[in-house]
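>>> All I have is the shape, not the residue letters:
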């Protein structure tokens, strides 16, 4: 039987011995220009807001510098590669619901970067709602208008049903909270050492932007 990817025990067991694994786009040079552009754009957006409001951005520069929330970081090398794109490690927030991988990644981060950006996320799952929908709502509570959400997926239609699917009473439509600003296909270059003909591996990069629709406090 295939492993149950929704089982926390599976991930804790796997992460206890696995050093690192990147599910999507292992070549960071493909993602780097996209992420760098978003981060630089975030700097300009934050500067404009501070100038307009005339308010202090907060202590430690957290309100004046782009913040990156890496959801389901696992043991991906991306967690450490992101450090190359920001000024300080406090701008990166890596989270996963496996306490095992968070403990191991914290130790690895201390050894490599002498910083701390890993934290454990709650593992409660809502079964009656398509997971990306509930994730979009949760993220909307954290994100200011104009915040960008970067998604990597194997699916070419990850967000195609946002407008059509009904939501339980009291929950907003994700499509009202986030608008699609970019959808790009990414083809992984074949391994030159691979002698077997294989179809190209296709990934999809989505960039969504937080709208100005406000959410009620919960």
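Nice, thanks for sending it over. It should be emphasised that the depicted structure is a prediction, and the values quoted were computed from it without experimental measurement.

>>> alpha carbons only for contacts and neighbour counts from here, please
OK.

>>> what's the longest helix in this structure?
When the chain is scanned for its longest helix (criterion: DSSP state H), the result is helix 28-53.

>>> What helices and strands are in contact with that helix?
Contacts defined by 3 or more CA pairs under 8 Å, 6 or more residues apart in numbering; DSSP states H and E place helix 28-53 against no helix or strand at all.

>>> take the one below as the second:
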């Protein structure tokens, strides 16, 4: 019997860097770039924001990065971010060449680790975005190992910002599921009432948002010391489609 095929290391930065180095052609996961148009249009229409900012997470080499410009007045209202600097640099150059060097006609690009809040807020302003686009990025991040988070954690669900809280507690680390941690971090950079539009392989990806939130301390952290994502996001449609804070 032949050995079982090893699953790709979707949670590894090295995997993505190698993939985007060897395969430079545009590639879209799950569906065509325009598949999310109805929910994007609905989300933008429900937001009281004359110039909404869109955060496209895990953009990769998807044509969606360029298609999103059809939903906004200015190209720079679209911010494409990815774990792999290789693909960010390649796609930014591809767009610049297609726009003949016209920076104003180009979207924004940043290499970001969504599981590291310092990386995220280093590239994205706090409470900035009205819509987050997630086209199978949650699927890839779910394949990563649990993240060891030091306590007390520097992110509070009540303050929605990073902080250097000095508390006299025993320092320790706890493992946190990567998708739960990403949900906490995305709340840092989204506006109240923002939408997180997610297209996923499975509707069971977001079970951690079900049920009642845990009791919290004054700073908004739960019993684990990490903000409870259920205090930050509410499922408003099918679990694999839309959330809002």
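Now that the structure is in, tell me what you want to look at. For clarity, every value in this text was computed on a predicted model and none was experimentally measured.

>>> Just the buried residues of the next helix or strand after the longest helix of the first structure, please?
Next helix or strand after helix 28-53 of the first structure toward the C-terminus (DSSP states H and E): strand 68-71. Within strand 68-71 of the first structure, the residues that qualify as buried are 68, 69, 70, counting by 16 or more other CA atoms under 10 Å.

>>> start and end residues in the second structure for strand 68-71 of the first structure, please.
Counting by TM-score structural alignment, strand 68-71 of the first structure falls onto residues 54-57 of the second structure.

>>> Could you list the residues in contact with stretch 10-24 of the first structure?
With CA atoms under 8 Å, 6 or more residues apart in numbering as the test, stretch 10-24 of the first structure has contacts from 3-5, 74-78, 98-101, 152-154, 203.

>>> so how far is the lengthiest strand in the second structure from its chain's centroid?
Assignment by DSSP state E gives strand 190-199 as the longest strand of the second structure. Chain-centre distance of strand 190-199 of the second structure: 10 Å, with CA atoms, centre = their mean, to the nearest Å.

>>> Likewise for stretch 150-164 of the first structure?
Remark: stretch 150-164 of the first structure is offset 14 Å from the chain centroid, using CA atoms, centre = their mean.

>>> how much does whichever helix or strand comes after the longest strand of the second structure stray from the first structure?
Next along the chain after strand 190-199 of the second structure, taking DSSP H and E as the criterion, comes strand 234-235. Average distance, strand 234-235 of the second structure versus aligned residues of the first structure after superposition (mean CA distance after the TM-score superposition for the first structure): 0.8 Å.

>>> In the first structure, what stretch matches the next helix or strand after strand 234-235 of the second structure?
Next helix or strand after strand 234-235 of the second structure toward the C-terminus (DSSP H and E): strand 242-244. Aligned using TM-score structural alignment, strand 242-244 of the second structure spans residues 207-209 in the first structure.

>>> Can you give me the buried ones in the longest strand of the second structure?
190, 191, 192, 194, 195, 196, 197, 198, 199.

>>> I'd guessed residue 84 of the second structure sits against residue 111; true?
Yes. At 6.2 Å, residue 84 of the second structure counts as touching residue 111 under the criterion of CA atoms under 8 Å.

>>> between those two, which one's more packed in?
Neighbour comparison, residue 84 of the second structure and residue 111: the larger count goes to residue 84, with 24 against 19 (by other CA atoms under 10 Å).

>>> how near is the aligned partner of that one in the first structure to residue 118 of the first structure?
Matched to the first structure by TM-score structural alignment, residue 84 of the second structure sits across from residue 98. Here residue 98 of the first structure is placed at a distance of 11 Å from residue 118 of the first structure (CA to CA, to the nearest Å).

>>> Nearest residue to the middle of the second structure?
For the second structure, the residue sitting closest to the mean C-alpha position, by CA atoms, centre = their mean, is residue 57 at 4.3 Å.

>>> So the nearest residue to that residue once chain neighbours are set aside: helix, strand or coil?
Among residues not flanking residue 57 of the second structure along the chain, residue 81 sits closest, at 5.1 Å (CA to CA, 6 or more residues apart in numbering). The three-state label given to residue 81 of the second structure by DSSP: H, G, I helix; E, B strand; the rest coil is strand.

>>> quick one: contacts for residue 81 of the second structure?
55, 56, 57, 58, 59, 88, 109, 110, 111, 112.

>>> let's see 6 Å
Counting by CA atoms under 6 Å, 6 or more residues apart in numbering, residue 81 of the second structure makes contact with 57, 58, 59, 109, 110, 111, 112.

>>> Using TSV, please lay out these together with distance to residue 123 of the second structure and secondary structure.
What follows is the contacts of residue 81 of the second structure, written out as TSV (distance: CA to CA, whole Å; DSSP: H, G, I helix; E, B strand; the rest coil):
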residue	distance to residue 123 of the second structure	secondary structure
57	12	strand
58	14	coil
59	15	coil
109	9	strand
110	7	strand
111	8	strand
112	7	coil
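
>>> for the longest helix along the second structure, which positions count as buried?
As assigned by DSSP H, the longest helix anywhere in the second structure is helix 85-98. Within helix 85-98 of the second structure, the residues that count as buried by 16+ other CA under 10 Å are 85, 86, 87, 88, 90, 91, 92, 95, 96.

>>> post-alignment, that helix versus the first structure, mean distance?
Relative to the first structure, helix 85-98 of the second structure is 0.9 Å off (mean CA distance after the TM-score superposition for the first structure).

>>> Distance from the chain centre to that helix, please.
On CA atoms, centre = their mean, the centre of helix 85-98 of the second structure falls 19 Å from the chain's centre.

>>> Contacts for it, please.
With contact meaning CA under 6 Å, 6+ apart, helix 85-98 of the second structure is reached by 17, 20, 111.

>>> try 10 Å
With contact meaning CA atoms under 10 Å, 6 or more residues apart in numbering, helix 85-98 of the second structure is reached by 13, 16-21, 23-24, 26, 58-63, 65-66, 80-82, 99-112.

>>> shared neighbours, residue 84 and residue 111 of the second structure?
residue 58.

>>> Many thanks, I have nothing further to ask.
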